[in-house]
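S.K.: sequence unknown, structure follows:
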């Protein structure tokens, strides 16, 4: 069957893209339905007959566009080339935005001939969805490139910062030098404009800046910050909580103008405070100000936390070296008001004053040797107290009793883990007085903080730094601890604390052996071995060759 003559025109009407056919002069001869509908949408006030644009010169209309319309200029040049026969086809993409939406089209002009007459079909296809997707992809790629460049910059900056701060901390010979080098290096890194490191005075609990550096002319004044009283300051909060504290926008923080240096008025916009902590010892606080809000993002804060740990580790190493060479020790006296302290519990339960004469550990169980001012003490009364696993009578004197008290934790492991040496612990009338010897002020600060967190009221009554002998009892104790077995240590300690070496004796070797769950002969064997090693340490320099 032959196709109808009007089939091409009818088919053209069904196309979803706008199509016009022009002659070699550029006049529109034919448009399809999509063209006409688009014309009515673009110019709703026109009559229906005018939107088919038949008879309108397409090229002349395009040329009437604004002079700076590069798309119109390209369209005219391309159409003229096709109409003149210089090229068979021409295609271009162009925007055609309306006040309501953005849209893009693809125009394609293709020449064809009928009976040697040249015609050109001009089709317009909307490509808005594809164009929006392409633009979104380009924007995403640009953002990715910017993030990559930013990340490269951050990585380079952080890598250099970590390396230099680590070198500064590890290479310093004193704690002051660590602080000085670190703050100077930090302010050389954008966006930090001020860095200071503060320490806490053990007795007054006052936070004071020891070293600082800044990129401005502003001097750092010694402010009046005290733990427990200035919780709004990030340095105090970091020391109190043990966690970093960040304020992203100082202008919106009311208390900032009360700090030194004055925050918002000096051009500083954000601040971070990080405690310098190694184990249970806090050496101070690092405070950084930046000239940008939100300067301390999560990645930045992780790096600074790592640096704070490095700084504290370097300080700990320096303090450890100093402890090996210095002859100074710190002695603190604390008053503890808490009914949960084991010595206070015993004193309250027996209604007597008590004194802890020594501490030990047996098979991992903390042991306290407690003297009570009463010869008729019932150890069973003590055994039932909270936190006390067991209590036995070790020696009975004319005016008192020495108890061996097995504890379930508490004070003894706290002191042991932190290197504190018990010099005295007395309890009476609901209060206890604790005297400790420690290696330095930081250790004293750390033990005070731990005890303050654990007990109701802890008051620092005295703080003394004093010289120690060339070889302290603690040095001898440390050497004996390495040489004596656990049983030998316990036998020697019990014998001494129970006045076994006094005359007349208040306790027999058989009683001490029974308290250790061993035979009398085994007890004496442990005791003699311990005495032998003790005398070797006192009188014989060659302690390694003897058993």
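M.R.: Cool, got the structure. These numbers come from a predicted model, not from an experiment.

S.K.: C-alpha only now, for contacts and for neighbours.
M.R.: Will do.

S.K.: check which residues of the helix or strand hosting residue 77 are buried.
M.R.: Assessed by DSSP states H and E, residue 77 sits inside helix 70-83. For helix 70-83, burial by neighbour count (16 or more other CA atoms under 10 Å) applies to 71, 72, 73, 75, 76, 78, 79, 80, 82, 83.

S.K.: same deal with stretch 412-429?
M.R.: Going by 16+ other CA under 10 Å, stretch 412-429 has these buried residues: 412, 413, 415, 418, 420, 421, 422, 425, 426, 427, 428.

S.K.: how about residues contacting stretch 306-326?
M.R.: Stretch 306-326 has contacts (CA atoms under 8 Å, 6 or more residues apart in numbering) with 162, 165-166, 169-170, 173-175, 178, 274-278, 282-283, 286, 439-440.

S.K.: one more structure, for comparison:
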């Protein structure tokens, strides 16, 4: 047994106990040193008719020896190899090479054992177990803690497939050779502690294949004990969990990113919303928005630009943080800002490790420019971040729209635009054609439900004719306010009312005159606004729109419209409606063509209520006219 002990790497405990264990093994086991059989168990003595004394291996093993001796010489000390014998008695042999010799275990053929009439139950059980180990879908290893550094003495085929190492390259080495620089030190320490304590353990750690590629390995190690409770081996199971682990890590990364984005964007949204609500003019709004975005972690700059049709460039209106690449960018340049103005969609690119994302500033189809954000990272803006920044851009555009709309009432620098429309989608166009009449715009009333009702004087058709024509139009409500012999006053209400639609875009409707299916519309737009964008929006909305004229002018003093707007601001909707109906309905004429009862009915209120609203409005009108504060 000395050679058996040496082959296992030194002290293996009680030699007598080891010999007794081998005597019970049903496969033939022999120990060979210098060509001599130094030990043979009972199965080997019976198979090869060996006595108790030393025997010459070549004589005792016959043709097997010529095959085995070559493999023994080629096997590295401390490792094991399997040899196919292709013989009738034995299919294969496993050689364990020691420093002073080798141990050879012969494998029986399943069928031959049964046909020979020998005891097949023990051998069959061993073959089934051996086959189960070899064909298991997970990597299986067995190590020997009695040998120096607890080396592997067995690995199955699945282990070879997972790691890329062959049986001969693995046996005799400690399993740590799969570890590398990114292997988790805590997991490694946990395995070492479990082995020291002779207890099972399962860990997940990054390992490395023979070709150097990484894979995630779920490793389970458990001690194997003999009848006396002594640990004789460790069995290990390796399961390649790379796909699952990568999915888990990706989910964790996305979750962390989402939490980070939500945490920082919550404050960004609140601040930008406050800027939009609190700024007094467009320039202040744009400057504050750029400052807030540039000051946020993850962004190193932001700027807002506006298209200049005369030069074909995008001029920078405001910026903060990292300077824009230039003060102007050609509208056809290879730049996200140019692409966004062309498509109206988000555009992103990455140049020299910096990501640039451009968002359209558009509200109610009116273009107010482009917001460009620069990041301090080289990855693209993901979908969630894009949604959040797009929402911020819409809020900024809404704020700019509010500032530009307010300038209609305060600015002296305006552009008067005269348009001609022939699209029957515009109610006055359709009505003038169908009823063969003329409609002239008088005023509009903005109701509390955000709906706009426009008043028109109609000549050339009576109330019944204009009501019948309006009934043929979808989404148009026509209400006759006053019916006279030569003209009538009608109120047109539509979800797509032109006056209200233009007002939302910063333009004031000065006049609408429609006849023979053609309408002449006069607008006033602040000179600082994007006049071109507003006109293009009208052209897109109504087919056949022609621009008749543009005229820039300065308004001197308070115009009639400004006075009316100031008075209208002082009146409630009911007071304004009562005053307007009374005047346009001829209530102040004598004899009166209409009565207070009729006007009250047109407003859907009682006569006393109508008179109360009217007298209050008259008092406010007098105070405004005579300057009584």
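M.R.: Received the coordinates, thanks. Note that the coordinates shown come from a computational prediction; the quantities given were computed from them, not determined experimentally.

S.K.: hang on, the earlier thing: which one among the buried residues of helix 70-83 of the first structure gets closest to residue 386 of the first structure?
M.R.: residue 71 (89.8 Å; CA to CA).

S.K.: that closest one contacts residue 91, correct?
M.R.: No - contact between residue 71 of the first structure and residue 91 fails when scored by CA atoms under 8 Å: they sit 11.5 Å apart.

S.K.: distance check, residue 532 of the first structure against residue 480 of the first structure.
M.R.: 11 Å (CA to CA, to the nearest Å).

S.K.: neighbour-wise, which of these two wins?
M.R.: Neighbour comparison, residue 532 of the first structure and residue 480: the larger count goes to residue 480, with 16 against 13 (by other CA atoms under 10 Å).

S.K.: which residue packs closest to that one, ignoring adjacent ones?
M.R.: Nearest non-adjacent residue to residue 480 of the first structure, counting by CA to CA, 6 or more residues apart in numbering: residue 534, 7.0 Å away.

S.K.: do residue 522 of the first structure as well
M.R.: Spatial nearest neighbour of residue 522 of the first structure, excluding adjacent residues (CA to CA, 6+ apart): residue 513 at 7.8 Å.

S.K.: did I read that right, that neighbour in a helix?
M.R.: Yes - per DSSP: H, G, I helix; E, B strand; the rest coil, residue 513 of the first structure lies within a helix segment.

S.K.: what helix or strand is residue 441 of the second structure located in?
M.R.: Residue 441 of the second structure belongs to strand 438-446, assigned by DSSP H and E.

S.K.: chain center to that strand, what's the gap?
M.R.: Centroid separation for strand 438-446 of the second structure versus its chain: 49 Å, with CA atoms, centre = their mean, to the nearest Å.

S.K.: nearest residue to the residue positioned nearest the centre of the first structure other than its sequence neighbours?
M.R.: Geometric centre of the first structure, nearest residue: residue 305, 4.6 Å, by CA atoms, centre = their mean. Nearest in space to residue 305 of the first structure, with sequence neighbours left out and distances taken as CA to CA, 6+ apart, is residue 274 at 6.9 Å.

S.K.: now swap in residue 38 of the first structure and tell me
M.R.: Nearest non-adjacent residue to residue 38 of the first structure (CA to CA, 6+ apart): residue 18, at 7.6 Å.

S.K.: contacts only, for that neighbour.
M.R.: By CA under 8 Å, 6+ apart, the contact set of residue 18 of the first structure is 31, 32, 33, 34, 35, 38, 123, 124, 125.

S.K.: mind checking which of those land in helices?
M.R.: If you go by DSSP state H, those have 33, 34, 35, 38 in helices.

S.K.: return the distance of the first one relative to residue 93 of the first structure.
M.R.: Using CA to CA, residue 33 of the first structure is found at 22 Å from residue 93 of the first structure.

S.K.: my guess is residue 455 of the second structure meets residue 442, correct?
M.R.: Yes - using CA under 8 Å, residue 455 of the second structure is in contact with residue 442, at 5.6 Å.

S.K.: more crowded one of the two?
M.R.: residue 455 (25 against 16).
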